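Asks: Have a look at this prediction, sequence included:
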Amino acid sequence: MLERKFPIGIQTFSEIIRGKYIYIDKTDLVWNLAHYSKFVFLSRPRRFGKSLLASTLESYFLGNKEFFQGLKILDLEKDWTCYPTFRFDLSGAKHMPVQGVKDELNLLLAPYEKIYGRNPEEVTPGMRLAGIIDRAYEQTGKQVAVIIDEYDAPLLDVLHDDQRLHDIREMMQEFYQRLKKQEGKVKFCFITGITKFSQLSIFSTINNLTNITMQPEFSTLCGITDEELTTVLTPYIEQFAACDQLTTEEMHKKLKLQYDGYHFSEDSPGVYNPFSLLKALQQCKLYNYWFESGTPTFLIRQLKYFNTNITEMDNLEVPASAFDQPTENMKNALPLLYQSGYLSIKDYNRESMLYTLSIPNQEVRVGFTDGLLPAYTGLLGSDVQAGFAAKFWLALKRKDINSAMCEMQSYMARIPYIEGFKKKLSDAATAEGFYEYTLYLIFSMLNVYVQTQVKCAGGRIDMVVEMSDTVYVFELKTNGTVKDALLQIDNRSYAIPYQTSNKAIIKVGVLFDKKTRTVKEWAVE
C-alpha cells in the first residue's frame, strides 16, 4: 500500500504541505498569476481546486517560503516579501437573506480587525474593509493582498428573484467598490467563483478587472492534466489497475473516459476533475464522486425556468458570446451549464469562430442525468439502474437488440403507474417528444453515448446510440407502423453518416402505444 495521503476535502495549502499529502505542483502558474494583473477574476466549476488555489496565493503573499520548498515557484520568486493578506471565503453565505449575507461578511472581517484595529464609525462591510486596508497599509508600509473565494455563493439561488438579487448585489457592490478606492494600497486582488456575473453589476468600480477564465496560459491552473496524472500519480494508477486486474494502460483509459475532458480555452489540454480523480485513486473505485452531494438545486431550477431541451445539450456549435456571458443576463441555461462544468469546450473552428461544447466525460453524463431524471420524467435514477439497466446494457453489448427492447418494453410497461411519470407525460408537448426525452436520459445513465434530433442531409434522426463497435439508429413513432419507421431511416439516408465509422450499423424502428404508454412493437434491420 502506498504511503502518501490524498488531500480529499483539504483546501488549505499549508496543511497539505505540512501533512505531506499528495500535491500537484502548479506553483509556477501561481507565480505567473500573482504577477499577471492587479485585479484578477477566475471562474471554474465546483470542486475544481479554486479554494486550494486561493489558499496557495494566501501563503505566497504572506511570504511563507517554508511551505514552497522543492516546488517550481522557488526558481521564480527571490524576495518572499510578507504582505498583509486578507482572504474571504463567501461559501458560508449561501441560501441567506440580505442581512444574513451582511452578517457573514462582518464575521469574515472581524479576525483582521483584531490584528489591525477597528474604527466604530465603520458600519458597513465596505467601510470595514476599507478601514482594514488603510490601517494595514499604515502599520506595515506595504500594500495588501485581497483574496475572495466563491464570491457568487450568495447570488446563485436568487438569480430570478429580482428583488433579492438586487438587494444582495447592491450590498456586494458597496463591499467591492472599496477595493477600487483603495487601489493604491492593493498589491493584488483575486476573485474566484463558479459563475460570471456582469462586471457592471457586481464589480462596477473595478474597471480594470482582468478575467482569465478563458486565457490559455491559465487553462490548467485548476484540475489535473494527463501529463500530471501519468507522472505524479502513476503509482496510484498501477495500484488501482492491480485491484481491478487491469493493465496500467487500461486503467488510465478508464480514468480518462470517466473524469477527463474539461477544456477551458480553445487550445488548452484536457484536465481531469481533481476531486473525483483523487477520490477514485484513493478508493480504487470508479464512481460519480462529483455528484455525491447531488446535482445543485439552483441548476435544476434554471433548466426548468428556461424550459431547456436537455436532448440538445451535447455537441453544440456556438460563439463564445453564447456561453461566456454574465449569468444574470442569460436568455437560456447555456452559460450556467458551461460555467458550472456540465458542458466544456470540445473543439474550436477558427474560420467560423464557433466553439463546440459537449458533456465532458462519463461522470458528468451519468451523474447529471441521475439528477435530471426525476425533474424531467418523474422517475428515480435508482429505479432505472436496478435490474433493468444491467440486462439492457448486456443485451446491447452482444448486439441482441430484440432482447434489449424486450427489457425496455417490460420496464416501461411499469412506468405509467408511477405518478410522477404520468404527470410529466400529460404536461409534455408531444408524447413522441416525451419518450425521446425519457430514452435519452435512460441511455445516458447506462454510460452509452446518445444523441437525439441529429441533423443530417435527409433531415433529423430521432436518436443515435453509439457503442464501442456498434451504432444504433432509432426512429420513434407514436403513429404509423414500425415498417414506416424503418422506411424513413432508409429513404432519408439516416445511416449513411455512420458508414465510415467501421462500426456495425443497426436500424431500429420503435412504435409507442399512447394508451398503454409503453413500447408497442419494434423492428430491426
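Replies: Structure's in. What do you need?
Asks: contacts and neighbour counts: CA atoms only from here.
Replies: OK.
Asks: Just to check, K20 is in contact with K5?
Replies: Yes. With contact defined as CA atoms under 8 Å, K20 reaches K5; the gap is 7.2 Å.
Asks: Included below, for side-by-side comparison, is a second structure:
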Amino acid sequence: MKALPYGISDFPRIRCEDYYYVDKSRFIEMLERQPPYLFLIRPRRFGKSLFLAMLEAYYSIDYAGRFEELFGELYIGQHPTKRHNSYMVLRFNFSEVSSKLEFVDRSFCEYCCMVMKNFILKYEHLLGSGIWEVVNPDETNPEQMLAALKEYVSRTDCPRIYLLIDEYDNFTNTILSSYGQERYREKTHGEGLIRGFFNNVKASTSNAGAAVERLFITGVSPITMDDVTSGFNIGTNISMLPQFNDIIGFSEDEVREMITYYKDENALPADVTVDELVELMKPWYDNYCFSEDSLEERMFNSDMTLYFLNNYLQLGKVPKMMVDNNIRTDYSKLRHLIQIDKTFGVNASVIQQIVAEGSITVQIATSFPAEKMTDTENFKSLLFYFGMLSIQGVYRGTPVLGIPNLTVREQLYTYLVEAYSKASIFNVDISHFSSLVMEMAYDGKWESVFRFFARELERQSAIREFIDGEAHVKGFLLAYLGLTQGYVLFPEHESSKGYADFYMMPDLLHQPDIAYSYIVEVKYAKRDASEEDIASLKKEAAEQLVRYAADEKVLRTKGGTKLELITLVFKGWELIIAEKL
C-alpha cells in the first residue's frame, strides 16, 4: 500500500518510494503556454514546494535518464512536451535563509552562493571548465556571482537556465513581522543585498541570449516582490487566473480518489464511507478559491488533508486535534505580520466585521509595498493571500471574501481576542469561561455563560465605546466562544436563510457524551429603546430560532443532544433578556 507523503516535498522520493501522489503534472503543459517568467502566490503549507520539486525533476537535464521512472505513469509522462529535461535548473528555497536580523545578510549571501556553486558543479560538464575563470568559487556576494554566471551562460552555447525560487518572501516576511518596516526596508530597498540580487535575476531574463529562459517564483504575498523590483515587472502573475485555481492544493475529486484508494486497500474501517470522511473534512480544510471565475471549484489545503488522513489511517478515527500544530505555528507568524493596532484601529475592526458578518468585499490588489499593507483595501487583500479569506462570490463586480473553513476561523478568533487584549479594550479569563462552557455542554447551565460575559462587558468600561451595534456584541461572543472546546460554531451567515445568529454544534467526534446543543439569537437595542421595541426584538428572535431548529443540518448534527433555543437581548452593553424558548 502506498504511504501518505505527509510533510514530504521531495518529488523523486515520493515517486521512487511509492508514496501516494496527486498528479499535478498536467499543469506543465499549461504553464508552457504562458509567458516564460511566472509568479504564483498561495497560502503556506499548500504544496508549493512539492510542485517546484516536480518542475525541477521534469526540466532538469540531470534527471533525463529517470524520466520514465518519475513521470511514466503521470499525465505528463504520457504527454511529454519538447522542453522536458532540456534545462539546467537553478533552484533556491529562501526558507533556508536565517531571518534573525544580525545574521540575515551573511545567511543570504552564504546560502545563495552555495546554491550557485553547487549548480555549477552539477552542470560543469555542460558549462565547461571555463566557467571557473569567470565565476570565482570563493565569491561571497550573490549579486556578483549571479551576474558572472548569467554573463557566461548568455555568451556560450550551453543549455539555458530554468530558475526556480521557492518561498521567495519567507525570511523577509519574518523580518517585517519581528523587526518592523524600517529594518525590513533596509534589506529590501536601496543598495540592499536582496534588491541587488533580484535586479540581477531581472537582468538574467532580459538581454539577447538571456541566460534564464524560464522562471517560476512562489510566495505567500506580493509585498516583497513589489519592494525589491518596483512592482513585479519581470513576469506574469498567474495567481488568480481561473485555469490555475487548482494548481496547488487538492480538489474534492482528488480527495475522494485518495480516500477511495485507501478504502479499497482495506486501510479504513469497514463501516466508514468515502462520503462520510469527505463530509468530516470539508468544514475544516476545504473551501479555498483563488479566482472569481472558478467559484464552483473549491480547494482543500493539501497539508491539512494529509494530516487528517495520516492520523485516520493510523488510529482508525479522527485526530484529537483537527488543526495541525504546524498550521497553527504558521498562522501565528502571519498574525504577527499583520501588525495589531494598539488602539484597535480600522484593520482590527475589519477582522471583527468578518467574524460577525462572515464576509467583506474588496478589489484584490495584485501588488503593494510593505509600507502600504495596512491600508484597509491592501489589508483585506493580504488576508486573502495568506489564506485567511477566500473568494466566495462576486457582488456588483467586486469579489466577496469570506472565511474558508473552521481551521481559519479559529485563527481569526485568536487574532481578534489578542487584538482586544493588546489594545486594553477587553480581556476575559478564558480558563474560567471554558469551564462555564463545559457546564453548558454537559449540565445544560447555559445562562451562567452569557451572564458572565455580560458582566464582563459591564465591568470593563473600555469596551463600551465599541458596542454600538448587534454585530459587535456578536463578534465578541463568537471570538471567545470559538476558543473554547465542546462546540463547533456555525454563524448564521453561512446559511444565508434568515436563521438565528449561531448554532453551537456539539463536537460529538471528540466529546461524544455532550448532552446539550444550542442555537443562539443575539438582539441589540439602543439605550433608549422602548418596551415595545424590546418585545418586537424578542418576537423576531423566537421566529428565527424556530426556523433554524428545523434546519436539516441541525437535525443531522445534534445527535442525541437536547437542543436548546436561546434568546439574548442587549440594551447597550446590558443583557436584559436571557431566556430559553
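Replies: Sure, I can see it. If you're wondering where the values come from, they're calculated on a predicted model, not measured in any experiment.
Asks: ok, and the aligned residue in the first structure for A578 of the second structure, which helix or strand is that part of?
Replies: Residue correspondence to the first structure (TM-score structural alignment): A578 of the second structure is matched to W522. Taking DSSP states H and E as the definition, one finds W522 of the first structure inside strand 518-524.
Asks: Who are the contact partners of the residue most central in space within the first structure?
Replies: For the first structure, G341 is the residue whose C-alpha lies nearest the centre (CA atoms, centre = their mean; 1.8 Å). By CA atoms under 8 Å, 6 or more residues apart in numbering, the residues touching G341 of the first structure are R44, P45, R46, Y262.
Asks: what do you get for I506 of the first structure?
Replies: Contacts of I506 of the first structure (CA under 8 Å, 6+ apart): T470, V471, Y472, V473, V524, E525.
Asks: need the contact list for the fifth one.
Replies: For V524 of the first structure, the residues meeting the contact criterion (CA under 8 Å, 6+ apart) are I401, N402, L486, I506, K507, V508, G509.
Asks: Return the residue of the first structure aligned against Q392 of the second structure.
Replies: Checking TM-score structural alignment: Q392 of the second structure goes with K346.
Asks: What about that match, how many residues nearby?
Replies: 22 (other CA atoms under 10 Å).
Asks: Repeat that for E525 of the first structure.
Replies: Around E525 of the first structure there are 9 residues (other CA under 10 Å).
Asks: how close does the match of A578 of the second structure get to L486 of the first structure?
Replies: 10 Å (CA to CA, to the nearest Å).
Asks: Overlap of the contact sets of these two?
Replies: Between them, W522 of the first structure and L486 share the contacting residues V508, G509, judged by CA under 8 Å, 6+ apart.
Asks: counterpart of S37 of the first structure in the second structure?
Replies: In the second structure, S37 of the first structure lands on P35 (TM-score structural alignment).
Asks: which one is that match nearest to, not counting chain neighbours?
Replies: Distance criterion CA to CA, 6 or more residues apart in numbering; nearest residue to P35 of the second structure, sequence neighbours excluded, is T236 at 6.8 Å.
Asks: now A485 of the first structure
Replies: G509 (4.9 Å).
Asks: hey, where'd the helices end up in the stretch 351-500 of the second structure?
Replies: Listed in chain order, the helices of the stretch 351-500 of the second structure (DSSP state H, counting those that start in this stretch) span 376-385, 406-422, 430-443, 447-459, 470-481.
Asks: Tabulate those helices (JSON lines), appending mean neighbour count and distance to I248 of the second structure.
Replies: Formatted as JSON lines, the helices of the stretch 351-500 of the second structure follow (neighbours: other CA atoms under 10 Å; distance: least, CA to CA, whole Å):
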{"stretch": "helix 376-385", "mean neighbour count": "22", "distance to I248 of the second structure": "13"}
{"stretch": "helix 406-422", "mean neighbour count": "20", "distance to I248 of the second structure": "18"}
{"stretch": "helix 430-443", "mean neighbour count": "17", "distance to I248 of the second structure": "37"}
{"stretch": "helix 447-459", "mean neighbour count": "17", "distance to I248 of the second structure": "42"}
{"stretch": "helix 470-481", "mean neighbour count": "20", "distance to I248 of the second structure": "30"}
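Asks: hang on, the earlier thing: top of the contacts of G341 of the first structure by neighbour count?
Replies: Y262 leads the contacts of G341 of the first structure on contacts (other CA under 10 Å) with 27 neighbours.
Asks: and it, what pairs with it in the second structure?
Replies: So, by TM-score structural alignment, Y262 of the first structure is matched to Y288.
Asks: What's the separation between that match and P43 of the second structure?
Replies: The value you get for Y288 of the second structure to P43 of the second structure, if CA to CA is used, is 10 Å.
Asks: name the element the residue nearest to A485 of the first structure belongs to?
Replies: strand 504-513.
Asks: What of R178 of the first structure?
Replies: Going by DSSP H and E, R178 of the first structure is in helix 162-181.
Asks: what range in the second structure matches the helix or strand that that helix is followed by?
Replies: Per DSSP H and E, helix 162-181 of the first structure leads on to strand 186-193 as the next helix or strand towards the C-terminus. Mapped onto the second structure using TM-score structural alignment, strand 186-193 of the first structure covers residues 212-219.
Asks: Now do that stretch: everything it contacts.
Replies: So stretch 212-219 of the second structure is contacted by 36-43, 48, 150, 160-170, 204-205 (CA under 8 Å, 6+ apart).
Asks: for that stretch, the distance to its chain's centre please.
Replies: 22 Å (CA atoms, centre = their mean, to the nearest Å).
Asks: how close does that stretch sit to the first structure?
Replies: Superposing on the first structure and averaging over aligned pairs (mean CA distance after the TM-score superposition for the first structure), stretch 212-219 of the second structure comes out at 1.0 Å.
Asks: quick one: contacts for the spatially closest residue to A525 of the second structure that is not a sequence neighbour?
Replies: Distances taken as CA to CA, 6+ apart put K571 closest to A525 of the second structure, at 4.7 Å, once the chain neighbours are dropped. Neighbour list for K571 of the second structure: Y524, A525, K526, R527, A529 [criterion: CA under 8 Å, 6+ apart].
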